[in-house]
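K.L.:
please find the sequence and the predicted model below.
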Amino acid sequence: MFYHEPELQFEVEVEEPDPYFAKMLQQAIGGAEGEMRVALQYMFQAFAVPAEKQEYRTLLMETAVEELGHIEMLATAVAKNLQGAPEHMREEARENDAVIDAMMSGGQPRQALSAGLHAMPVDSNGVPFTGGYIVASGNLAADMYANVMAESTGRLLASRLYEMTDDPGMKDMLSYLVARDTMHQNQWHAALETMEDHVPVPASFDQSKENQDVNYEFMSTFREQRENPDQRWTQGQSPDGKGEFSYSPEQPGGGMPDLEEVIDEMYNSPSDE
């Protein structure tokens, strides 16, 4: 069950409308690093949490709903940037409408043609949002690692957008979003710290069934053999405490891909043999 308040989570102000920046903001809504991705990712992860782990379900769902608020903020920012024209364009406008001129010069035409100068569920190139961006594996540890990555790329995007604008209102909003990404990265790390034996994922798989010859071995893929570079990942104890890293100067190799064409209905043969 969800409830909605008409008040934005954080005030959104635009002093100098910029249709081009509105186009850039679309990435933070419907892009691979955007708020639609994390809102739905956390929500679907929460749906899979069993009753005995209610604290994780609450953590995920509360953050998902917060991210819905971020979508609302960004959609407001897009509209405010689209529904006005930069000062220099207003001054230069003669016969043409300055807003439409600004949109066609640097914005995303579909924001005008399909959405009437409002935000859309697309990225900065106009590509529709896809559920393929969402990671919800059903394994809490795997999902938390995915969430750290999602917040990392989200914070990176918000930081880049912050540097792309001189508008004080947009910088204030993005400063808020960057700060929330900081919190969310840390909360997912904190959640991982509460889980025992979460490396490797899934830790519940019986490691005695793994190939014991290669489960902690770094394999070099260079054609020529090289010396062990003596890096953290080629020597010493593994982070899970269950093995010792080793180094192989080559891949093991074995067997040829000698596939047989046996299904005539697939028509994979060049001729009727």
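P.N.:
The structure has been received and is ready for your questions.
K.L.:
C-alpha only now, for contacts and for neighbours.
P.N.:
Noted.
K.L.:
can you give me the strands for the chain?
P.N.:
Counting by DSSP state E, the chain has strands at residues 217-219, 236-237, 244-248.
K.L.:
same list, those, but as TSV with distance to T182 please.
P.N.:
Formatted as TSV, the strands of the chain follow (distance: least, C-alpha to C-alpha, whole Å):
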stretch	distance to T182
strand 217-219	32
strand 236-237	30
strand 244-248	32
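K.L.:
okay, now the one to match up with it:
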Amino acid sequence: MRPFYDLTCSIAAEEYSHIEAVSYAINLLLTGQTVRGKNPVPAPLADAKDARNSYHFLSSAQAALPVDSMGNPWTGHNVHASGNLKLDLLHNFFLECGARANKMRVYEMVADPCARTMVGYLLVRGGLHVVAYAKALEHLTGVEVTKLVPVPDLSNDKFPEAKKLQDQQKLHLKLYTFSPDDYKQAGIIWNGTHPRMASR
């Protein structure tokens, strides 16, 4: 069980960092959206009344919050733990594939270079996580799950921001951990030995 634990811990460690990275990108995009301390026009936040998540404007000063796009807070309901390793790995694989589809839709919704760079980064890293869970399922069951990827069927190479990160930094090949000494047994899933690990 230890290799699967190490793999999940490595991915979880990175997912926490994604919260910070995405929050920072959101805050960069929102800087200057409201003039504070002045009222240059009547009701500068008038559009907020029609927003899906008006709480974002009313209570957070338009900063990132731990909520979904409709303002629903993250809770224990966001955690899935069945006690069955195959089911949990399959669930994580499914979630990563769904997240990949959502990232592609977000990419289509934005033109800002900061937003597209963030989405490109998440496509690369999420793509690694999809493959990691697929390989874990293969290692556990013998089923060739990697034949399903990428899901959706669109290569990261089609997104210039993602392709640049893959070509220049090889970010699609590195499994992050907290330190070089953490979670080394995840490598058994990849190739029977230790993977190329990058410490954070």
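P.N.:
Noted; the coordinates are in hand. Bear in mind the structure is a predicted one, so any value in this text is a computation, not a measurement.
K.L.:
sorry, back to before: of the strands of the first structure, which is nearest A39 of the first structure?
P.N.:
strand 217-219 (36.1 Å; C-alpha to C-alpha).
K.L.:
distance check, L58 of the second structure against D47 of the second structure.
P.N.:
Using C-alpha to C-alpha, to the nearest Å, L58 of the second structure is found at 12 Å from D47 of the second structure.
K.L.:
Throw the strands of the first structure into TSV and include distance to Y133 of the first structure and mean neighbour count, thanks.
P.N.:
Formatted as TSV, the strands of the first structure follow (distance: least, C-alpha to C-alpha, whole Å; neighbours: other C-alpha atoms under 10 Å):
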stretch	distance to Y133 of the first structure	mean neighbour count
strand 217-219	29	17
strand 236-237	34	14
strand 244-248	32	18
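K.L.:
of all the ones you listed, which one is nearest E193 of the first structure?
P.N.:
Nearest of these (C-alpha to C-alpha): strand 236-237, 19.5 Å.
K.L.:
what span of the second structure is that closest one aligned with?
P.N.:
Against the second structure, there is no aligned range for strand 236-237 of the first structure (TM-score structural alignment).
K.L.:
again with stretch 134-151 of the first structure
P.N.:
Mapped onto the second structure using TM-score structural alignment, stretch 134-151 of the first structure spans residues 79-96.
K.L.:
same thing with stretch 56-64 of the first structure?
P.N.:
Using TM-score structural alignment, stretch 56-64 of the first structure pairs with 4-12 in the second structure.
K.L.:
so how far does the matching stretch sit from its counterpart in the first structure?
P.N.:
Here the mean offset of stretch 4-12 of the second structure against the first structure after fitting is 0.9 Å, by mean C-alpha distance after the TM-score superposition for the first structure.
K.L.:
which parts of that stretch are buried?
P.N.:
Residues 4, 6-11 are the ones in stretch 4-12 of the second structure that count as buried (16 or more other C-alpha atoms under 10 Å).
K.L.:
among the residues you listed, which ones are in helices?
P.N.:
Among the buried residues of stretch 4-12 of the second structure, the members falling in helices (DSSP state H) are 4, 6-11.
K.L.:
what number of residues lie near Q169 of the second structure?
P.N.:
The tally of other residues near Q169 of the second structure (other C-alpha atoms under 10 Å) stands at 11.
K.L.:
that one and L7 of the second structure, how far apart?
P.N.:
Taking C-alpha to C-alpha, one finds Q169 of the second structure at 21 Å from L7 of the second structure.
K.L.:
how about T75 of the second structure?
P.N.:
Taken as C-alpha to C-alpha, the span from T75 of the second structure to L7 of the second structure is 23 Å.
K.L.:
next: N53 of the second structure.
P.N.:
Distance from N53 of the second structure to L7 of the second structure, by C-alpha to C-alpha: 35 Å.
K.L.:
tell me the residue in the second structure that is farthest from the middle.
P.N.:
Largest separation from the mean C-alpha position in the second structure: P42, at 38.4 Å (C-alpha atoms, centre = their mean).
K.L.:
look up how far G32 of the second structure lies from that one.
P.N.:
Distance from P42 of the second structure to G32 of the second structure, by C-alpha to C-alpha: 17 Å.
K.L.:
what do you get for M118 of the second structure?
P.N.:
From M118 of the second structure across to G32 of the second structure, the span is 19 Å (C-alpha to C-alpha).
K.L.:
go on, C9 of the second structure?
P.N.:
Distance, C9 of the second structure to G32 of the second structure, using C-alpha to C-alpha: 37 Å.
K.L.:
what do you get for Q166 of the second structure?
P.N.:
Per C-alpha to C-alpha, Q166 of the second structure is found 32 Å from G32 of the second structure.
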